[in-house]
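> the following block contains a protein sequence and its predicted model.
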Amino acid sequence: MKVIKRVLLSLLILIVLALIAGVFFVQYLKKAAVPDYNKSFVLYGLQSEVEILRDAHGIPHIYAKSDSDLYRAVGFAMAQDRLWQMDLLRRVTQGRLSEILGKDQAETDLLMRALRIQEKSAKILKNSDPEIVSALQSFADGVNQYMAQFPLPPEFKVLGYQPEWWEPVHSINLIGYMSWDLSMGWGTEYFLHQLRAEVPDSMIAEMIPDLAQHKTSVFEAFGNNRIDAASTLLSATQKLKDLGIEVFNGSNNWAVAGKKSKTGMPLLANDMHLGLFAPGIWYQMHQVVDGKLDVSGVVVPGQPFVIAGHNDRIAWGMTNVMLDDLDFYQEKLNEDSTKYWFDGAWKDLIIQPETIKTKEGDSIQTELKFTHRGPIVNRMKKEKEMPLSIRWLGNEMSNEIRTVYLVNRAKNWDDFRAAMSTFISVSQNVVYADVDGNIGLQCTAGIPVREGSGIEIYPGDSSKYDWKGLVPFDELPFEYNPERGYVSSANNKTVPEGFPHYISHWFATPSRIDRIREMLEEKEKLGVEDFKAMQGDVKSKTAERMTPVFLTSLQKETTWPAAEKAALDKLLLWNFELTRESQAATVFEVLYRKVLENLVKDELSSELFEKIKGERMLLENLLMNVLADRNSAWIDNKNTAEKETLDDCIQQSFVETVQELSGELGANVDEWQWGKLHTFTMNHPLGVVNALNKVLKLNRGPYPVPGSFHTVCPYTYSYRNLYKANNGASERHIFDAGNWDRSETIIPTGTSGIPASGFYLDQTEMYLQNQYHADPFSRAEVEKATKFKMTLNPDESL
């Protein structure tokens, strides 16, 4: 008995010790990588001392005496905060996720390798100016010195691997990543091809945006030729969405001139709508080289230059052009699939062996095949009927890294445009303001010169449909100091009719731009507070347009049950604002979705119906086109004997709306507040593992949020994951060219990507309340805001 007691006591002691050790290990795992922002270090290769001043949000303001010292310090500081995110993004661009996340990522890896991002990056690096190469080398050295000396973030320990040394080419890779992520044709155009198996071309044509109904253009003085889509019309990336590293597209920007500004000088606003996840896609930073450079804004973790922000002379911000930058080609291959038929002769396919190593220790042997246009993508698209290749703008020669380096140093409009001339594969409308009182907006897009509509699957057996080059930069639309006193864009149609080149069909509907311009016109002069209200605005022009249509149909029925009558009353009294508290917003959002789905559900197989839920742009444009033609074949439910009208569709959708909301939120319509249904959770890629999430506190939320995909403040959700916001403003900036110190900003996450850091998601609550923090720029204001000071010193022993 005593022996058993001694054994049990020993076991108990071992268990207690193990638990204590486990607690200490967890604490070490969580906190070991949290940097001390007040501690100074030696950084080899520095010529002079570098100061890093951080404010109450941990945002670094870096002061150096040379470019090489600056960028070495930038790399060091960024690695302190975002090292694992940098490595994750690098692995995406290289197609090497399987090595750390497992074989489930193999198809994603193969797709990313097919895009040949690093191959293009190497060419750009080879042809870059020496000062840019030097900057990238210094940045890489700063990252590597940090990796060599300090504990790694917990994600490396959890996944059991060591990061490799950072190289200059990896920074350029991130431009390719952004280019692919903002590409428009990959999903939608192939889905239209799949749709042809179930729906006639005449009906598919009704899903193609009729740009004549998109009344508002970014550049009203230019134009766009209409193309008859009906006569020419013929998923590996989901893994990136699941990881929270596909950032999607969208954005608002605008600027007002001094005559419309309360300060008498230009004000500029930008909020880029990207994926909402932790760590966030942007890293806030201020970079100063004495007498040479003074620039502040946001950078992509892994590259050193400010992507959007301001220097001492100019400010700039971006929105996606929504360019149709990818085309599919049906190829004819020989029997053993080693050649393709082109212009009357067999051409050799480029066949590239690939080995994908996995976390499980396996090696997947496969190959990629390329025509002169680009990769064969059947495997990625699960296409079995015909060989498909793609041509993608991201593989065309461009030099975005040159652009951002030069725009960081631009002094005026001419410098700005000269810098933007090589910003080709990430097509943007870039807003501009400067201290001399000028404002502008420049389209920077690699618009292909091509035959056809741009949306059909082209025959690949000849050069007829090959791209004939890109539209020269000098022919791209721009505005400079327009008489109206403002410029603006929101992913809407770029130009009205008359522009000689096809840009896209895939523009956002005009709701956001119309609301932005309505607010810009409401007041004679606007200030920073007005801009904040605009960026937080949740009044919907889509709701303003569609609610009367719905009400007209619904009021034709006079015997609604009590719940339906109460929901109808909410719509009748609504001001079209999607606040968290609004019940009418809830009814509208569900009803709008139900109408879109009921228009198409009876025509499609269950598989394509699920897929079209991810193609909301097609559904929204279908409804716009159906409203213009109430005889559309989409309206009638082919599963019934009767011929339904649009009124019938809306009424049935309303019944289903009330049923769904009663099930979700209860029978009392007053309890149907939008924020109860519409929520946002800040997710970390590893937060899907519950144990890790609890131990490391990776995810935060859910939070009730206002707005929707059609409001200026966009908490966007997918119809495949209802009401769970996953996209929105990835940053909000308001720049005051009259005094840069009056500028304000916010991001939805925080400076640090380390979950145990106090700066991991410290800006989230402010962001959700549409609050901002100061964005100090002058040395005096930066020093007033400084909470932490680090000095990086050269090695005195050399």
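Nice, thanks for sending it over.

> from here on, just use CA atoms for contacts and neighbour counts.
OK.

> give the contact list for the residue nearest to Arg732 when sequence neighbours are not counted.
Spatially, and ignoring its direct neighbours in sequence, Arg732 is nearest to Asp271 (4.6 Å; Cα to Cα, 6 or more residues apart in numbering). Each residue near Asp271 by Cα atoms under 8 Å, 6 or more residues apart in numbering is listed here: 251-253, 535, 729-733.

> go with 6 Å
251-252, 729, 731-732 (Cα atoms under 6 Å, 6 or more residues apart in numbering).

> check Val404 too.
For Val404, the contact set (Cα under 6 Å, 6+ apart) comprises Ile307.

> could you look up the SS state of it?
Three-state call for Val404 (DSSP: H, G, I helix; E, B strand; the rest coil): helix.

> where's it relative to Leu268, distance?
Distance check for Val404 against Leu268: by Cα to Cα, to the nearest Å, it reads 18 Å.

> what does Ala73 give?
29 Å.

> now Lys120
Lys120 is 33 Å from Leu268, by Cα to Cα.

> okay, the two: which has more neighbours?
Comparing Lys120 with Leu268 by other Cα atoms under 10 Å, the one with more neighbours is Leu268, at 30 against 21.

> the one helix or strand the more buried one maps to: what's the following helix or strand?
Using DSSP states H and E, Leu268 falls within strand 267-271. Using DSSP H and E, the helix or strand that follows strand 267-271 in sequence is strand 273-275.

> which residues touch that following strand?
Residues outside strand 273-275 that contact it (Cα under 6 Å, 6+ apart) are 247-251, 726-730.

> now, the most widely separated pair of those?
Pairwise distances across the contacts of strand 273-275 peak at 14.4 Å for Ser251 and Asn726 (criterion: Cα to Cα).

> so which of those two has more stuff around it?
Each of Ser251 and Asn726 has its neighbours counted (other Cα under 10 Å); Ser251 has more, 28 against 23.

> burial of the closest residue to that one other than its chain neighbours, as a residue count?
Sequence neighbours aside, Met272 is the residue nearest to Ser251 in space, at 4.1 Å (criterion: Cα to Cα, 6+ apart). Residues contacting Met272 under the criterion other Cα under 10 Å number 22.

> alright, now check it against this:
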Amino acid sequence: MRTLKRIGVFLLVVITLLIVVGGIFAYTLQPDYSGEKELTDLTNEVNVFYDEYGIPHIYGETEKDAFRTLGYVHAQDRLWQMELLRRIASGGLSEVFGADLIGTDKFFLSLGIADASKVTAANADENNEGVVLAKAYLDGINQFIKEGPTPVEFYLTGIDKKEFVLEDMYNTIGYMAFSFAMAHKTDPLLTTIYTKLGPEYLNDLHVGSSIDTEWIKNYNPTATDTIQNNLTASVNKALGALDIPLFEGSNSWVIAPEKTKNGKVIFANDPHIGFAQPSVWFEAHIETPTYSKYGYHIAGIPFPLLGHNRKVAYGLTMFENDDVDFYFEENNPANENQYLSENGYVDYEIITKSFKVKDSSEVEFTYKKSNHGPILNGIADQLQGERPIAMSWLYTQMDNKVIDALFGLSHSNDLKEFKKALPKIHAPGLNIMYGDSEGNVAWFATAQLYNIPDSVNTKLIFEVGEGLPVEKEWIPFNKNPQAINPPSNYVYSANNQPDSIAGMLYPGYYLPENRGKRIVQLLEPKNDWDLDTASDMITDVISSVDPEIVTNLSQYIDVSLLSENGLKAIDSLKMWTGDYKLSSIEATIYNRWAYYFLENTFEDELEEDLFNQFISTHFVKRLIAPLSKDEESVWLDDVNTADIQENITNIVNTSFMDAVASLEKDFGNDMSNWKWEKVHSIEHPHPIGQIASLRSFFNVGPFPVHGAREVINNMAFSYDKTGFYKTTSGPSTRRIIDFSDVENSISILPTGQSGNPLSKHYRDQAEMFVKGEFRKMMMNKADIQKSKEILTFKPKD
């Protein structure tokens, strides 16, 4: 017995020591928010005041000192995120996560982002002010890599820390640019439908620009081959291989003084990005004698994409223009390394790449490139087929001046300076929103646009010898969609259809009018906007379109076919205002019904795999409303029932009964249990959180959440057979700047400021975000200096 006691005491001591050692180790990995550090090449002392949410307020004597410091503090909270983002475009994911990511690395290497980044970095002007500050920022990151603690993810994946260079910055921007594009998810799918089923099926999908929808108005007072299906699946797999943020949509509106209570501009913006942990934005406030900005930064990028000071505010939404095209190529029958061009058969460019794979040998692969772009066949295992398909992407075909543009935007202090930077953004397409203390409001669609003849359908893969020419006819930037101080006294963007330019509605993958329509409904009649009412608007959960769809579908319901719950459900839906609060029962019923309506309409023709790709696209969101009143659609007939001609009445009734039956199965016969909170949730996934045992440590959530897809509080999801809606993207921040009281402007992040799971700021905003709450974006120096956590950087001897 005494021996057992001794063993027990020994084990207790060992366990206690392990806990103590583990605690000490964990403590050493946390970011430092106070104390003193020395920073190489610093010319003067820099003070960093951390507020209660871990946001650094950086005060320096020079911009170089401030951006060098920004690099260090950004890295100590987000180094793992920086590492992951720079690896995507350069084919570095397999080295971290193993053979499952080989297809993703091949795909991104073939896009040519890394090659373009290398050229851009090599040609960078060392005396360019933006480059100088960017390199100072990188120096700060690299000093943290040398001297700071190693984030826990590096230990778990077994990779070494390596210094960052200018090329990495462009690779991160390139990945983000590609994640904006929708053509790679849509064009091959539509081509498959066109080839498999015929043009009449494509016509009934309403994929083109529409004159019957809410447009963003211009105002400028100064001026089928099976490979196609596999291509869509392959791109979706490449982009979704890890839990990394993808840019999806966004809202923004800027209200002129004539419509505000205090007679000053109010600016609101909430970019919609895929939810992930860490969240995409790192907030930082910098003050020097020549620079003042409260900004939102992407990991590894020194200049904020969103920002404000006391003079100007700016933000962005996705333009959704089409800047990716696909082309069939025709091989020379006598030489598979040649393709048919305007000048006869010419040689493909043959490109060989290699990359490292964790716990394996290096992978080498070769792909071909035509004058249109890389041939995607064979790059990923899914892409096997007879006809070569080339992808043409504008981003890699022009000089990259995006860093110059971001520098210019972040350093502008009035509308004239701001406008000078905009033409430097050739891709991705962005709606840049602007407001200032002088009362100006503006919206600019920034992208290098070009003329597209009416006869050219950019939504399909071009046949050989057809499509857009390699040498395009560029449209001057001042002809782009835009509005400056319009008579409406507001500007807005919700990724919906922009007004016409150069005699055409510019082709794109615009989101439905739902959010745009609701924004206009709220803005138009009201002329006394303030911070509180703008806050209510940015968290609004009312759909402007879904009740109309219910009305359209309800007219076809045969009540004699319905069960008791079915009768209650349809009566309740007819009274629905379109709200997506957690307590809403109608929201749950409507979305089940909408899914079955789509499934029963389209799955018979498309079959399961293609249908699942189909319902994940943007254009399906636009399709539901017109389809709900289209009695003549060719899709309504079930091709599997040759002796019966189905119509919209059959589809609507079958779908509604399917919805009610599925809800009874999941939640019972008591309709009070069919609340939105039971089916709609949000979780912020970390790549390592895919390991079940580590999920609760790295992931944040899940939480039931208000909102839905295509309401202003856009908590987006894709439909599937489960009937449960796991939010995949939504507001990456909610920001409201009131120029009548800039220092009390408000914001929120989805999880927290830090990407370090050991930091107290890893998840401290998550519940506030779900509840629609805000915190102050501090700019008052007297208030900031009251901070209890001050990190001082001194010049290193």
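That came in fine, so what should we check first? Every value quoted in this text rests on a predicted model; they were computed, and no experiment measured them.

> can you calculate the TM-score here?
The pair, once superposed, lands on a TM-score of 0.93 when counted by TM-score structural alignment, normalised by the length of structure 2; 773 aligned residues with a Cα RMSD of 2.2 Å.

> returning to what we had before: and the residue nearest to Ser251 of structure 1, how close does it get to Tyr772 of structure 1?
In terms of Cα to Cα, Met272 of structure 1 sits 16 Å off from Tyr772 of structure 1.

> Ile747 of structure 1 too?
Noted for Ile747 of structure 1: a distance of 9 Å to Tyr772 of structure 1, by Cα to Cα.

> circling back to that earlier point, relative to structure 2, what is the average displacement of the strand holding Leu268 of structure 1?
Compared with structure 2 after fitting, strand 267-271 of structure 1 has a mean deviation of 0.4 Å; criterion: mean Cα distance after the TM-score superposition for structure 1.

> again with stretch 13-27 of structure 1
Superposed on structure 2, stretch 13-27 of structure 1 shows a mean distance to its aligned partners of 5.5 Å (mean Cα distance after the TM-score superposition for structure 1).

> now do the helices in the stretch 551-700 of structure 2.
For the stretch 551-700 of structure 2, the helices defined by DSSP state H, counting those that start in this stretch cover 564-574, 586-614, 618-627, 648-667, 695-698.

> map Glu51 of structure 1 onto structure 2.
Applying TM-score structural alignment, one finds that Glu51 of structure 1 aligns to Asn47 in structure 2.

> how many residues are close by the closest residue to its match other than its chain neighbours?
Computed as Cα to Cα, 6+ apart, the closest residue to Asn47 of structure 2 that is not its neighbour in sequence is Thr792, at 4.6 Å. When neighbours are counted by other Cα under 10 Å, Thr792 of structure 2 registers 20.

> so Thr792 of structure 2 sits in a helix?
No - when the secondary structure is assigned by three-state DSSP, Thr792 of structure 2 falls in strand instead of a helix.

> what residues are up against it?
Counting by Cα under 6 Å, 6+ apart, Thr792 of structure 2 touches 36, 46-47.

> which strand or helix spans the match of Glu51 of structure 1?
strand 46-50.

> what is that strand packed up against?
Contacts defined by 3 or more Cα pairs under 6 Å, 6 or more residues apart in numbering; DSSP states H and E place strand 46-50 of structure 2 against strand 56-59, strand 789-795.

> how far does stretch 550-558 of structure 1 sit from its chain's centre?
Its chain's C-alpha centre and that of stretch 550-558 of structure 1 lie 39 Å apart, by Cα atoms, centre = their mean, to the nearest Å.

> start to end distance for it?
Start to finish, the residues bounding stretch 550-558 of structure 1 are 14 Å apart (Cα to Cα).

> all strands of the stretch 101-250 of structure 1, in order?
Along the stretch 101-250 of structure 1, no segments are classed as strands by DSSP state E, counting those that start in this stretch.

> next SSE after the longest helix along structure 1?
In structure 1, taking DSSP state H as the definition, the longest helix is helix 2-31. Counting by DSSP H and E, the next helix or strand C-terminal to helix 2-31 of structure 1 is strand 41-42.

> whereabouts in structure 2 does that following strand align?
Strand 41-42 of structure 1 corresponds to residues 37-38 in structure 2, going by TM-score structural alignment.

> check the fit of the matching stretch onto structure 1 and give the mean distance.
Mean for stretch 37-38 of structure 2 is 0.4 Å (mean Cα distance after the TM-score superposition for structure 1).

> tell me which residues of stretch 499-510 of structure 2 come out buried.
By neighbour count on 16 or more other Cα atoms under 10 Å, the buried set for stretch 499-510 of structure 2 is 499-501, 505-510.

> next step: these restricted to strands.
With strands defined by DSSP state E, no entry of those lies inside them.

> sorry, back to before: now for the helices of the stretch 551-700 of structure 2, which one comes closest to Ala334 of structure 2?
Minimum separation from Ala334 of structure 2 across these (Cα to Cα) falls at helix 586-614, 34.7 Å.

> against structure 1, where does that closest one fall?
Alignment note (TM-score structural alignment): helix 586-614 of structure 2 is matched to residues 584-612 of structure 1.

> sorry, back to before: pull the contacting residues for the match of Glu51 of structure 1.
Taking Cα under 6 Å, 6+ apart, we find Asn47 of structure 2 in contact with 58-59, 792.

> just the strands in the stretch 251-400 of structure 2 please.
Taking DSSP E, counting those that start in this stretch as the test, the strands found in the stretch 251-400 of structure 2 are 266-274, 282-288, 291-297, 306-308, 312-318, 324-328, 331-332, 335-341, 344-347, 349-355, 363-369, 389-393.
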